[in-house]
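J.: Just a sequence and a predicted model for now, questions to come.
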Amino acid sequence: MNTPSIPEVTNAESEADKTGEKMKIILNLARDLNQFCPVRDVVHRISDKWSLLSILALGTHGTLRFNQLKKEIGDVSQRMLTVTLRNLEEDGFISRKIYAEVPPRVEYKLTEMGQGLMEQTLQLADWANKQLPQIIASRNKFRNLR
């Protein structure tokens, strides 16, 4: 008896198909700017350097007070850090605990969702570090062509 052979789908092909489907969804959502696009919304919110640096600092050190976090990040202004922390808290990436003391003490830490974002950010940072020599070479080549 002759049975038809079923083509074997490799794991790489399966992953490529999944990635392709995800990209179609993202691009279709992004086409209509009047429609809400969750990817665009979240990336817009976390893509500034202060948000990512805040997430990484809290992920590295756990719970930090405002001035400790400001010192850890470096050249961020007090106002910018305040706005950043409010946005991250509003989106559920960090939690803020206020202690009724004089002066008031406020501590920030990552939520479970913030921890997940930090893990994704570390993957991006790892990729960027590995690609840095190639990126610098490409930039230099581009500048020399102008």
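T.: Nice, I can see it. Residues are numbered from 1 along each chain as shown.
J.: When you work out contacts or count neighbours from here on, use the C-alpha atoms and nothing else.
T.: Noted.
J.: Identify the residues contacting residue 55.
T.: For residue 55, the contacting residues are 110, 114, 117-118, taking C-alpha atoms under 8 Å, 6 or more residues apart in numbering as the criterion.
J.: Unless I misread the structure, it falls within a strand.
T.: No: with DSSP: H, G, I helix; E, B strand; the rest coil as the criterion, residue 55 is located in helix rather than a strand.
J.: Next one for the comparison:
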Amino acid sequence: MIAVIRRAIHQWTRRTVRRSILLWDASGNDERPYRCFLIYRKRDPFAVTLLVPDHTTTGKVTEVVFERGLLIEGFDQPAGDGAVRVEPHIVVREYTSLTLPVTRDGKEFYTERAPLEDFITETCALVRCGSELPQVNAELDRWLAGVAL
């Protein structure tokens, strides 16, 4: 019973979801996978941050911020017409393709679908899809209360 209570408290107080994923260069020019990190913050419920290391420059990490809904939509159909694009892999259903602005013209990667689905499931447990706006309004109210003092 104690373990159930601890899990419930953890879920109520949790503010961030982090997930490590591997991206592969779709062009095949670089066989090494990119170990990346997806981050979702309750205080910014519309956004997902993806940290992508650069294989050619030591220590450089590109931060790509995009809408959580883009990941969800991109599982089943092409999504995004800007710098970030997410879509089912053209050949292998268990993979997802991502075009990211890590180079001037963008770069296409692919990744396993299952870790992305797990990440989205965790983010939806933290902030249900469709309930983001009240979260943003509450955060804004807290900030404004601090400014007004």
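T.: Arrived safely. The structure presented is a predicted model; accordingly, all values stated were derived computationally and were not measured.
J.: TM-score for the pair, please.
T.: TM-score for the superposed chains, counting by TM-score structural alignment, normalised by the length of structure 1: 0.39, backed by 91 aligned residues with a C-alpha RMSD of 4.4 Å.
J.: before we move on, back to that, in ChimeraX, select just the buried ones from the contacts of residue 55 of structure 1.
T.: Restricted to buried positions by 16 or more other C-alpha atoms under 10 Å, the ChimeraX selection for the contacts of residue 55 of structure 1 reads:
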select :110,114,117,118
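J.: how about the contacts of residue 55 of structure 1 in TSV, adding distance to residue 130 of structure 1 and secondary structure?
T.: What follows is those, written out as TSV (distance: C-alpha to C-alpha, whole Å; DSSP: H, G, I helix; E, B strand; the rest coil):
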residue	distance to residue 130 of structure 1	secondary structure
110	27	strand
114	24	helix
117	20	helix
118	18	helix
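J.: so can I have TSV of the contacts of residue 55 of structure 1 showing distance to residue 136 of structure 1?
T.: Formatted as TSV, the entries for these read as follows, by distance: C-alpha to C-alpha, whole Å:
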residue	distance to residue 136 of structure 1
110	33
114	31
117	27
118	25
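J.: hey, where'd the strands end up in structure 1?
T.: In chain order, structure 1 shows strands spanning 64-65, 94-99, 105-110, with DSSP state E as the criterion.
J.: quick one: which of those strands is nearest residue 26 of structure 1?
T.: For the strands of structure 1, proximity to residue 26 of structure 1 was assessed by C-alpha to C-alpha; strand 94-99 is nearest, at 26.1 Å.
J.: helices and strands around the closest one, which ones?
T.: Strand 94-99 of structure 1 is packed against helix 78-90, strand 105-110, with contacts defined by 3 or more C-alpha pairs under 8 Å, 6 or more residues apart in numbering; DSSP states H and E.
J.: And the longest one, what's buried?
T.: The one in question is helix 78-90 of structure 1. 81, 84-85, 87-89.
J.: Please report the distance of residue 73 of structure 2 from residue 85 of structure 2.
T.: Residue 73 of structure 2 sits 10 Å away from residue 85 of structure 2, going by C-alpha to C-alpha, to the nearest Å.
J.: who's more crowded, these two?
T.: In this view residue 73 of structure 2 and residue 85 are compared by other C-alpha atoms under 10 Å, and residue 85 has more residues nearby, 20 against 15.
J.: Do I have it right that that one meets residue 100?
T.: Yes: with the criterion set as C-alpha atoms under 8 Å, residue 85 of structure 2 and residue 100 qualify as a contacting pair; they are 6.9 Å apart.
J.: List the contacts of residue 22 of structure 2.
T.: Contact criterion C-alpha under 8 Å, 6+ apart gives 33-36, 111-112 as the residues in contact with residue 22 of structure 2.
J.: repeat that with 7 Å
T.: Residue 22 of structure 2 makes contacts with 33-36, 111, as judged by C-alpha atoms under 7 Å, 6 or more residues apart in numbering.
J.: With respect to residue 6 of structure 2, which of those residues is nearest?
T.: Proximity of the contacts of residue 22 of structure 2 to residue 6 of structure 2, judged by C-alpha to C-alpha, is greatest for residue 36, which lies at 29.6 Å.
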